[in-house]
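> one predicted model, sequence on top.
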Amino acid sequence: MAKASHYFSRPQSAAAQALANVIAGGISLTDALPQAQARVKPSRRALVQALCFGTLREQESLSFLRDGLLNKPLPRREADIGALLNLALFQILRSPTAPQKVVNDCVAATRELGKSWAAGLVNAVLRRFLREQEQQLARLDTAPQWVRHNLPKWLCHRLEKDWEKHPAQDAQGILSKVSAACLAHPPMTLRVNLAITDRDRWLKQAAAEGITGRRCQFSPVGVILDNPVDITALPGFEQGAVSVQDEAAQLVTGLLALESGQRVLDACAAPGGKTLAMLEQTSGLQMTAVDVDDVRLQRVRENLARAGQKAELVVADATAAHLLWREPIFDRILLDAPCSATGVIRRHPDIKCLRREADIANVKQIQAAMLDSLWKTLKPGGRLVYATCSILRDENDRQVKAFLARQPQAKLVPFDAPWGHDTDMGRQILPGENDMDGFFYAILEKPCAN
């Protein structure tokens, strides 16, 4: 592998290295991508990003095509060469770059990666694909379902099981919807701070600066931009007039039934989008924001400062919240629980590589421990909203159902909404529906003492 100080002349080299770090190294693309981009000229960094995101979105079908072109599987230690072949196939199929140039660049990239031995292999595989492109692509028609949907095999299986008995939804239809959403580029969605401006006024101001968008369908404070822009270009961003937040995440404030004077706990608060939204939309809240990671909590601090809002920030593990607050003191609690993040794959396609089915059992235990601990800190008559960006029932409906079995005095609050799908315990938004991320919400209340 090339030394860290070495600059790559070809973006394919940097992208292959980043992808290998994700696929074989278990590093998030958020961490791997900047390291790779730093090794190419600034003018090539956008292409490195596009290659990484595009290749990961179609990882399953690209790997299927690649493996069919190889005489034998590549060993795990050659993950960068496997990634290079995948991104080459992606570039040939999806980019306007001439196929011959893609082949030449990727052959040269093997040398930049310190893998000169692979030059002939990469050349032969890609030239074979160009000769046999039609018949190679036809193999996808009979490929396993998870390959055609570009989703991990375990996730396809779970989604089928989760939705096979839903009275209003077809499991295959759900799979197709999720697959299409995960392949698409997500929109840039904003939350407008109505204490500073309103949506129409902000949209008019943005349009004057060449930034166009429209109102969100369900959030009364949401705006979807026609094209993403750098946050520093957003009118009023530095003054807290707008924040970046998906519409699905914006819906939580309406479920909490917030009132001035209430003491509110935002558990797992980082990076602070929901904390700030609650403070913006309901004045006079006594807000406490908790996160287990002090570095991530700093993001909450920065977001609050940008908008001129204040909250008590506490570094703590929400699974032990009852040890920190030994009395039920909160009127409202938001638990946006750690989860598989399967509802935001379209924004973070590396999730498909980083998550394993075995991870779900562990995260379920953490979610359950958080629910049990936080419940002890909720006042009688108080409300807890349980939220995840997961689309798996084990983390959503079944998690809430198990909690109700452990806490028989807890009351599930049914609610209707024009968004999402009704489930036994709450509402599930699927990724891509009405331009939203996948999200689950359930409302729990603690009865007043007799």
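Nice, I can see it. Numbers count the residues shown, from 1 in each chain.

> when you work out contacts or count neighbours from here on, use the C-alpha atoms and nothing else.
Fine.

> what about the closest residue to Leu183 other than its chain neighbours, neighbour count?
Nearest residue to Leu183 in three dimensions, chain neighbours excluded: Arg57, at 5.5 Å (C-alpha to C-alpha, 6 or more residues apart in numbering). A total of 27 residues lie near Arg57 under the criterion other C-alpha atoms under 10 Å.

> over to Pro228?
For Pro228, the tally of surrounding residues (other C-alpha under 10 Å) stands at 14.

> for burial, what's the neighbour tally of the closest residue to it other than its chain neighbours?
Once its chain neighbours are removed from consideration, Pro228 has its nearest residue in Met188; the separation is 5.3 Å (C-alpha to C-alpha, 6+ apart). Counted with other C-alpha under 10 Å, the neighbours of Met188 add up to 18.

> Cys52 too?
Residues lying near Cys52 (other C-alpha under 10 Å) number 29.

> who's in contact with the spatially most central residue of the chain?
What sits nearest the mean C-alpha location of the chain, by C-alpha atoms, centre = their mean, is Val344, with 2.9 Å. Counting by C-alpha atoms under 8 Å, 6 or more residues apart in numbering, Val344 makes contact with 389-390, 431, 437-438.

> for Asn86, state which of those is nearest.
Distance to Asn86, by C-alpha to C-alpha, is smallest for Pro431 among the contacts of Val344, at 25.1 Å.

> try this one next to it:
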Amino acid sequence: MPNKTPRYLAVEILTAIAKQNSYSNLALDQVINKNRLNPQDAGFLTQLVYGVIQHEYTLDYYLAPFIQKPKKMDNWVRQVLRTAVYQQVYLDRVPEHAIFYEATEIAKKMGHAGVSKLVTAILRQLQRSGLPDLNAIADPIERLSVQYSVPQWLVAKLQADLGDDKLESLLATINQPANASLRVNTRVNTVDAILAELQPQFNDLQPSQIAKVGLVAQGGHLASGALFEAGDYTIQDESSMLVAPSLDIQPGDQVLDACAAPGGKTTHMATYLDAQRGGQITALDIHDHKVRLIEQNAKRLHVEDVVSAQALDARKVGEQFGEAHFDKILVDAPCSGLGLMRRKPEIKYSRQPADLMNLQRIQLAILDAVAPTLKVGGRLTYSTCTIVPEENQQVVAAFVANHPEFEIEPVPLELPLAQNQASPFVQIYPDDYQTDGFFIACLKRRA
């Protein structure tokens, strides 16, 4: 067996993610490019990695009765077993003999013959006994936690926030494959032209329901090819494409993007600006290497003439810029990322309840710091990729209570959002439009 099959690479990636707490999407892109996988293998590898992470609790529940000494099992061995069971349970077209054979060969290649025999024995026992019944779990929160592979504290919280019906709909959605979506760079091309160019290769590509400059497909690797490299489009989730229009940017505006990396929203906002009329975005990030990433994205997307990126902690904006300096400000705040559970499923395991209030303090500190730098009559958009009120509605309420010179305004939309229940804010859940979960609030500074 060649040691670089999708199954082998999946085990390597899953083991590395567990060890280094890295993001699955970044690890996947790196491995796909390094090994020059064809689209079919890249798609299968992606399905395996995301699937195993998404269903981790469920897979471990199925395996638990057949592992005698779980604490002594190496992580990579557990990943071999999870990958095999994931294929058995969730993939219809994968022959069982292929699953067993490759699991055994991977175990032999990564370890030794003894480990491969253990892997084979566990999989055979599970095959003979059948899957343990999830209904045997008496506690409803624990059952939902195992069934949808979400920590119990988060299940309980979402139940309290959303109610039972919305909770079930949301949990059922977050383990479905994330759509592939792109934002057309309207500086250099049009939505219709990009759709026509890409549809022969991605035949299910279609216009976004919620973003005028978005195209979406059920799958596929869109981050490659001549049009992508030329900057005619970039990869961005549909829900985050609602942020730039919410600011109502005019060609000559001075715009602050307080937490800009990697630059997706920065480069989107830049398409509304005109350098000859003085328009400019000041894009900040606390890390130098992320500032370089913003600059690279701005250059690829042909908006470097209106983007000025620099390393600065957004909480120190007032020390660098004077009172009433900017026409528009975006605070796309650091957050728990719980709206990204479809795209970055490892997030749900790494968060703790205390994170929500710790992040709220950071979010409010950034808003407090940037507020004086906004001109009277200017607009501030606050956005997050999370779905909990502690980081969304509660932050906006606390900020407005401390800053009576700001008032909440309805979020401007280019297309209607039938599923938005948070007016005057925008709160999108992953099950609403099969996108990332996202929150947007708009505030105006009055005299």
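Okay, I see it. None of these values were measured; they are calculated from a predicted model.

> please state their TM-score.
TM-score of the superposed chains, computed with TM-score structural alignment, normalised by the length of structure 2, equals 0.87; 433 aligned residues with a C-alpha RMSD of 2.9 Å.

> list the residues that contact the aligned partner of Ser24 of structure 2 in structure 1.
Ser24 of structure 2 maps onto Leu29 of structure 1 when the alignment is built from TM-score structural alignment. Applying C-alpha under 8 Å, 6+ apart, one finds that Leu29 of structure 1 lies in contact with 18-19, 22, 348, 350.

> export those to TSV and tack on secondary structure and neighbour count?
Shown next, in TSV, are the contacts of Leu29 of structure 1 (DSSP: H, G, I helix; E, B strand; the rest coil; neighbours: other C-alpha atoms under 10 Å):
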residue	secondary structure	neighbour count
Ala18	helix	28
Leu19	helix	34
Val22	helix	25
His348	coil	18
Asp350	coil	24
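
> could you work out the most separated pair of these?
For those, the farthest-apart pair by C-alpha to C-alpha is Ala18 and His348; their separation is 14.1 Å.

> can you check which strand is longest in structure 1?
Ranked by residue count under DSSP state E, the longest strand found in structure 1 is strand 378-388.

> show me what that strand packs onto, helices and strands only.
Contacts defined by 3 or more C-alpha pairs under 8 Å, 6 or more residues apart in numbering; DSSP states H and E place strand 378-388 of structure 1 against helix 252-256, strand 330-336, strand 439-445.

> can you give me the helices for the stretch 301-450 of structure 1?
For the stretch 301-450 of structure 1, the helices defined by DSSP state H, counting those that start in this stretch cover 321-324, 351-354, 357-375, 397-406.

> and whatever residue of structure 1 lines up with Ala193 of structure 2, how far is that from Cys268 of structure 1?
Aligned by TM-score structural alignment, Ala193 of structure 2 pairs with Arg201 of structure 1. Distance of Arg201 of structure 1 to Cys268 of structure 1, given as C-alpha to C-alpha, to the nearest Å: 33 Å.

> give me the more crowded residue out of those two.
Set side by side, Arg201 of structure 1 and Cys268 show unequal neighbour counts under other C-alpha under 10 Å, the larger going to Cys268 at 24 against 10.

> if I look at that one, how far off is Met370 of structure 1?
Counting by C-alpha to C-alpha, the gap between Cys268 of structure 1 and Met370 of structure 1 amounts to 10 Å.

> now list whatever residues contact both of these two.
The overlap between the contact sets of Cys268 of structure 1 and Met370 (C-alpha under 8 Å, 6+ apart) consists of 318, 337.

> tabulate the helices and strands packed on strand 378-388 of structure 1 (JSON lines), appending distance to Phe218 of structure 1.
Below are these laid out as JSON lines (distance: least, C-alpha to C-alpha, whole Å):
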{"stretch": "helix 252-256", "distance to Phe218 of structure 1": "11"}
{"stretch": "strand 330-336", "distance to Phe218 of structure 1": "20"}
{"stretch": "strand 439-445", "distance to Phe218 of structure 1": "14"}
